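*Asks:* compute the structure for the input listed below.
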Amino acid sequence: MLNIGLILPDVLGTYGDDGNALVLRQRARMRGIDAEIHRVLLGEPIPSTLDVYTLGGGEDTAQILAAEHFIKDGGLTRAANAGRPILAICAGLQVLGTSFRASGRMVDGLGLIDATTAGLAKRAIGEVVSRPTGTVPGLTDTLTGFENHLGATILGPDATPLARVTRGNGNTDSTAATAAGASADQVGTEGAVQGSVIATYMHGPALARNPQLADLLLARAMDTTVEKLGPLDIPAVDRLRSERLA
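*Replies:* The predicted structure is shown next:
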């Protein structure tokens, strides 16, 4: 049985990122693997022994509530320390960093990602396309998603970018990077990878638009390889990718 954690969908579920858990479950079931989604709501304890965890996006108040819950509960930190794969989207990325700006102030994050998030002068919104940096072994396909954020995320030395943008904004822009005293190579980065955490600003849902990434997460969750999982032939997914990349 594959146990998929959908973490705080009541506060981090604004942009349809719950779909990432659905994609993982369906791609597992299509291979004959029993899989269930475990919804963990605000105020509930987060199990540290699930096989894979997904977090979505949300607004400022939701981010603050999520950060406070994660820090107090400790379950997600224990899961990360045990090497359980975690996928964090947008606000989820920011909350798992060391600090982020919300409601006009800097807020402590969970610290699973060496990243700080301040603010962009102009909202980054629209299609984003990026090329993997190699920080996730086996991830070679071009990544596609929809970004919608005001965060300017600067990665520290312990985190590495998931990808580099070929279209769209990504983690930060040159103005925000300069204001933060960050190096120029921060501009054009997308997402972050650290330990078992993969984080990105891509909505879509990200795993529906990037099946290779979905299968890499499944393989990690099941302690196997993508090759052993075997391929899935889903023409609708191929058409979706072609449309979004066109």
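
*Asks:* use CA for all of it now, contacts and neighbours both
*Replies:* Will do.

*Asks:* which residues does residue 135 contact?
*Replies:* 160, 161, 162, 193 (CA atoms under 8 Å, 6 or more residues apart in numbering).

*Asks:* which of those fall in helices?
*Replies:* Judged by DSSP state H, these include no members of helices.

*Asks:* how near is the residue lying closest to residue 41 once chain neighbours are set aside to residue 105?
*Replies:* Among residues not flanking residue 41 along the chain, residue 8 sits closest, at 4.6 Å (CA to CA, 6 or more residues apart in numbering). As judged by CA to CA, to the nearest Å, residue 8 and residue 105 stand 22 Å apart.

*Asks:* let's see this one next, to set against the first:
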Amino acid sequence: MTTLNIGLVLPDVLGTYGDDGNALVLRQRARMRGISAEIERITLDDAVPSNLDIYCLGGGEDTAQILATEHLTKHNGLQTAAAAGRPIFAVCAGLQVLGDSFRAAGRIVDGLGLLDATTVSLQKRAIGEVETTPTRAGFTSELTERLTGFENHMGATLLGPDAEPLGRVVRGEGNTDIWAASENSDDERQQFAEGAVQGSLIATYMHGPALARNPQLADLLLAKAMGMALKELAPLDIDVIDRLRAERLA
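*Replies:* The predicted structure follows:
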């Protein structure tokens, strides 16, 4: 690989909460290791290429979410990339778009079906700091460090049998509340779940940006994009990141 190509998917509609920063973090952490890396912005004016090394999707409001879903359904490059095992990282609205369906603008909208997940509505908004322990399921089996972020959503995401939680909630709300979980037959599995992992897809409700607040997760995505194990990636010692994480986890 001469250059790591990072796809920033629809930042014109899925860029409300600063999640564009996830692509910037990936590029910078690659470059700090001497790896050439570039970001390709994919907007509503563009078809979605299927041959990039890694893809990032962010958050957005209902109308933006519907526009993104329509565009990604029409241009199926992301689906082709997922089938080829290319890493995809999605946040909040991006998580919901990748699922089977979600509720937006008062109706149920069909998602891309890349995640075995459906999203309904919470009784009240989940907002605030969230902290989880990684489940270390499949694609994320190498994760050992706690995950932190800021959640701000009205979606209750219920995972089907093909998807696993990214983490288990220590603080905050995560995917569901008890009311939403009670509508699913697998209550215990749904409660305290945050995010989703399926195949090469990692999704979460954590803003922050998530990869700035969780450098091990960023490095896992980089390693997978380059066909490496996380332990094979040269470590980065950045004191300020360690201090900021300690503050968030305190």
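
*Asks:* quick one on the thing from earlier: residue 8 and residue 105 of the first structure: which has the busier surroundings?
*Replies:* Taking other CA atoms under 10 Å, residue 8 of the first structure and residue 105 do not tie; residue 8 has more neighbours (24 against 9).

*Asks:* the second structure: which residue goes with that one?
*Replies:* By TM-score structural alignment, residue 8 of the first structure lines up with residue 10 in the second structure.

*Asks:* give the contact list for its match.
*Replies:* 41, 42, 43, 44, 57, 68.

*Asks:* and residue 31 of the second structure, by the same measure?
*Replies:* Here residue 31 of the second structure is in contact with residue 37 (criterion: CA under 8 Å, 6+ apart).

*Asks:* so residue 207 of the first structure touches residue 218, yeah?
*Replies:* No. In this structure, residue 207 of the first structure is not within contact of residue 218 by CA atoms under 8 Å, at 10.9 Å.

*Asks:* need the longest strand for the second structure.
*Replies:* In the second structure, taking DSSP state E as the definition, the longest strand is strand 117-134.

*Asks:* and that one, which stretch of the first structure?
*Replies:* Using TM-score structural alignment, the match for strand 117-134 of the second structure in the first structure runs over residues 115-132.

*Asks:* could you pull out the helices for the first structure?
*Replies:* Counting by DSSP H, the helices of the first structure are 19-29, 60-73, 75-81, 91-96, 174-179, 206-209, 211-221, 226-229, 235-245.

*Asks:* residue in the second structure matching residue 139 of the first structure?
*Replies:* Checking TM-score structural alignment: residue 139 of the first structure goes with residue 143.

*Asks:* report how many residues lie close to the residue lying closest to that match once chain neighbours are set aside.
*Replies:* Once flanking residues are discounted, residue 143 of the second structure sits nearest to residue 136: 5.8 Å by CA to CA, 6+ apart. Neighbours of residue 136 of the second structure under the rule other CA under 10 Å: 16.

*Asks:* pretty sure residue 136 of the second structure contacts residue 145?
*Replies:* No. Between residue 136 of the second structure and residue 145 there is no contact under CA under 8 Å: 10.1 Å.
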